[in-house]
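Peer 1: heads up, no residue letters with this:
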């Protein structure tokens, strides 16, 4: 009898722990990832498609997440026609993100710290062009939506074109190393 009670308690505890953990898949067709890059003479912005993603919750508290971004969809939204085609092609080339060799980028959460109601500080590992570096950013969750904004230093990922970190005397041709990513997620 004692063994039966112990087994029942362990089964209940396992069921309860499992029921409290939940992985929510991101709806990639309803989510958006926007980038904005800056140069001495202005800026450009555009989108990149999220290939897959999930957020992990325990007792309705965010505890993890993982995303794969389809770099082949990298495109500008502030230009049109031949200028858009030229910029999009250049961003996809080896001068920038080398999407033929590196078709995806990934973000894996390593630590999530609640900072307020529905707000979290996320530490994670971002991989671009086969190079992985730590990132920290704020993420907010509201019902079945989440949003986050982070700054990425492209020099850490060997994205060299127009970077003063790699080249001297660029003057007004300098493209700043930091670019912004803003994610609006539906799950």
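Peer 2: Received the coordinates, thanks. In this text, all values refer to a predicted model and were calculated from it rather than measured experimentally. Residues are numbered from 1 along each chain as shown.
Peer 1: going forward, measure contacts between C-alpha atoms and count neighbours the same way
Peer 2: Fine.
Peer 1: what helix or strand does the nearest residue to residue 31 once chain neighbours are set aside sit in?
Peer 2: Leaving aside its chain neighbours, residue 31 sits nearest to residue 185 (4.5 Å; criterion: C-alpha to C-alpha, 6 or more residues apart in numbering). Using DSSP states H and E, the secondary-structure element containing residue 185 is strand 175-186.
Peer 1: and that strand, which residues are buried?
Peer 2: By neighbour count on 16 or more other C-alpha atoms under 10 Å, the buried set for strand 175-186 is 175, 176, 177, 178, 179, 181, 182, 183, 185, 186.
Peer 1: which residues touch the residue nearest to residue 31?
Peer 2: Residues in contact with residue 185 (C-alpha atoms under 8 Å, 6 or more residues apart in numbering) are 26, 27, 28, 30, 31, 32, 145, 146, 147.
Peer 1: Below is structure B, check it against A:
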């Protein structure tokens, strides 16, 4: 009897050790770029502008149902304004795509690669990633929520860190009501 109990206990310990050391497979899920949206909003002293920009590609990586990574490429040439129409819409979009802002001819894409993902609640994560705009890479931290086959994130980006200086009070004095704030918002809704 003692031998059977000892054998059973040994089997449970070995089984638990094998199970605990078996790695969980990382599964990468491609983002459906046509069904996902990235909305931007920039602020100036006299108001704001907003619009959308398209994902060129993207993926999220999971261990089981836990988010562990992600990579995204944004098509900077797709940047459009949604708050203006006609001539003013064209002027704003042209200016944002010019070298004064994002220089999309020379830098047609921007990227984000997750470097650290920490769970901070059910379906909620604090993500740190390398964001590259205009060939300059800086670390950013933001929150991501995942529900089923959808994920959402909101982040603030300081454009001055990426050499986007036009109208910035950080670089130019006496701009008055022509000042454009350095931080802009991105709201991301992903389908995968």
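Peer 2: In hand now; what should we look at? Since the structure is predicted, the reported quantities are computational estimates derived from the model, not experimental observations.
Peer 1: re the thing from before, residue 11 of the first structure: which of the buried residues of strand 175-186 of the first structure is nearest?
Peer 2: residue 186 (33.6 Å; C-alpha to C-alpha).
Peer 1: Give me the distance between the counterpart of that closest one in the second structure and residue 143 of the second structure.
Peer 2: Using TM-score structural alignment, the partner of residue 186 of the first structure in the second structure is residue 191. Here the distance between residue 191 of the second structure and residue 143 of the second structure works out to 17 Å (C-alpha to C-alpha, to the nearest Å).
Peer 1: And for residue 112 of the second structure?
Peer 2: Taking C-alpha to C-alpha, one finds residue 112 of the second structure at 14 Å from residue 143 of the second structure.
Peer 1: Looking at those two, which has the bigger crowd around it?
Peer 2: Applying other C-alpha atoms under 10 Å to residue 112 of the second structure and residue 143 shows that residue 112 carries more neighbours, namely 21 against 17.
Peer 1: tell me the SS of whatever residue of the first structure lines up with the more buried one?
Peer 2: In the first structure, the residue matched to residue 112 of the second structure (TM-score structural alignment) is residue 107. When classified by DSSP: H, G, I helix; E, B strand; the rest coil, residue 107 of the first structure comes out as strand.
Peer 1: In contact with residue 107 of the first structure, which residues?
Peer 2: For residue 107 of the first structure, counting by C-alpha under 8 Å, 6+ apart, the contacting residues are 66, 67, 68, 124, 125, 126, 127.
Peer 1: hang on, the last one in a strand?
Peer 2: What it means is residue 127 of the first structure. Yes. Per three-state DSSP, residue 127 of the first structure lies within a strand segment.
Peer 1: which residue ranges form the helices in the first structure?
Peer 2: Listed in chain order, the helices of the first structure (DSSP state H) span 2-20, 81-92.
Peer 1: residue range for the shortest one in the second structure?
Peer 2: When you say that, I think you mean helix 81-92 of the first structure. Under TM-score structural alignment, the match for helix 81-92 of the first structure is residues 86-97.
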